[in-house]
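In: predicted structure and sequence below. I'll ask about it afterward.
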Amino acid sequence: MTRRTERLSEDDRVLWNLVARTAKPLKGRTAVDIPDIGAETRPTPPQPAPLAGAPAGAAKPKAQHIAHALDEPTLDKLSKGRLPIEGRVDLHGLTQDEAYSLLFSFLRRAHAGGIRYVLVITGKGSSSGGDGVLRRAVPAWLSTPAFRPLVSSHDHAARNHGGSGALYVRLRRVRS
């Protein structure tokens, strides 16, 4: 049996670390400390804007470019399956930091691979009736400067693809 000499890419290492942190050790074993590799290379999630009652000296948030919504014909084709969804990522159960880094690395790899349409599953949120944190945060993240070179537009998915708990994302074309 031969050992593989290939090394994980930085994106794969970040994804593996996210998964490894959720693993529980076997009975009688101690947990292994997983270092946060790649933290210095991934962008940090945007901080929430100050509230309306913030002190006068507080910095005002910069105007952010809002990503365009998908056009109706494209949205219709995606929902009816006439336009293929070439990738999907499920962010259920992740913290905001984990979800942000997983989403960023997934979209970066998909964009590099020439994929145009992906499905991002955020979940609908808590069972207590409130909107989920990721359900609110992911559309805002997709409009930030870190995602702007990757994302062309996004919109809520059709009911058969997760409805309000998922998003269709159109990635920008790769420039030659």
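Out: Arrived safely. All values reported here derive from a predicted model rather than from experimental measurement.
In: please count neighbours and contacts with C-alpha atoms only from this point.
Out: Will do.
In: wait, what's in contact with the residue nearest to the spatial centre of the chain?
Out: Central residue of the chain (C-alpha atoms, centre = their mean): Leu103, 2.5 Å from the mean position. By C-alpha atoms under 8 Å, 6 or more residues apart in numbering, the residues touching Leu103 are Val89, Leu91.
In: pasting the second one now:
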Amino acid sequence: MADHDDKDEENRLFLDAVKDVRPLKPSRLYHQAPNPQPIPKQFLRDERQALADSLSDGYIPAHELESGEELLYLRDGHSPDILSKLRRGHWVVQAAIDLHGMVSDEARLYVAEFLAHCKKRGIRCVRIIHGKGLSSRNREPVLKHKLRNWLMQKDEVIAYAQARQQDGGSGAVIVLLKA
């Protein structure tokens, strides 16, 4: 019973203390920031995994244009002039990545994310530096051969060609993406 009387007394004292209070008018100067949007972490993980899964090391193309060790590829339905322009440096390289020091799985995910980023930004011509394999086992360019297959699997890739000597030569590839 004493608890109930104490609560009544507290309420009476509070009401007595705030009896002359008037609500403030909203001010233009006072602005409450909106609550931040939640970060869809699982969605982002799923998107990243889907990108990684979109490129397979086991992909065997039905056709490709290769002359020796030089990487050349042109998607069906496109003019052969595209390859010659690509090899001559007709398009300006708008973005580039370097795969040096990456293991295959890291490189595959990095390439998939890079191409997705370029597609969103409307980037048409990119350079991917894969290296010459000088520090790999048997001194063979492991990423070079894998990159060839990964790029052929991406629908946004129209063509690719080995970079000109001043752009990386046999250690890089220039890729033309859909607009």
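Out: Arrived safely, thanks for sending. Fair warning: this is a prediction, and the values are worked out from it, not measured in the lab.
In: picking that back up, aligned to the residue nearest to the centre of the first structure, what sits in the second structure?
Out: With TM-score structural alignment defining the correspondence, Leu103 of the first structure maps onto Val111 in the second structure.
In: average offset between the helix or strand where that match lies and the first structure?
Out: Using DSSP states H and E, the element containing Val111 of the second structure is helix 104-121. When the first structure is overlaid, helix 104-121 of the second structure sits 0.7 Å from its aligned residues on average, using mean C-alpha distance after the TM-score superposition for the first structure.
In: buried residues in that helix?
Out: Ala107, Arg108, Leu109, Tyr110, Val111, Ala112, Glu113, Phe114, Leu115, Cys118, Lys119 (16 or more other C-alpha atoms under 10 Å).
In: same question, stretch 111-127 of the first structure
Out: So, applying 16+ other C-alpha under 10 Å, buried residues of stretch 111-127 of the first structure: His111, Ile115, Arg116, Tyr117, Val118, Leu119, Val120, Ile121, Thr122, Gly123, Lys124, Gly125.
In: among the residues you listed, name the ones in helices.
Out: Among these, the ones falling in helices (DSSP state H) are His111.
In: reformat the buried residues of stretch 111-127 of the first structure as a markdown table; add distance to Thr144 of the first structure.
Out: As requested, those are exported to a markdown table (distance: C-alpha to C-alpha, whole Å):
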| residue | distance to Thr144 of the first structure |
| --- | --- |
| His111 | 16 |
| Ile115 | 20 |
| Arg116 | 19 |
| Tyr117 | 19 |
| Val118 | 18 |
| Leu119 | 18 |
| Val120 | 16 |
| Ile121 | 19 |
| Thr122 | 17 |
| Gly123 | 21 |
| Lys124 | 22 |
| Gly125 | 22 |
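In: going by distance to Ile37 of the first structure, which of the buried residues of stretch 111-127 of the first structure wins?
Out: His111 (22.4 Å; C-alpha to C-alpha).
In: the closest one against Leu171, yeah?
Out: Yes: look at His111 of the first structure against Leu171 with C-alpha atoms under 8 Å: they come within range, at 6.3 Å.
In: show me the contacts for Lys77 of the first structure.
Out: Here Lys77 of the first structure is in contact with Leu83 (criterion: C-alpha under 8 Å, 6+ apart).
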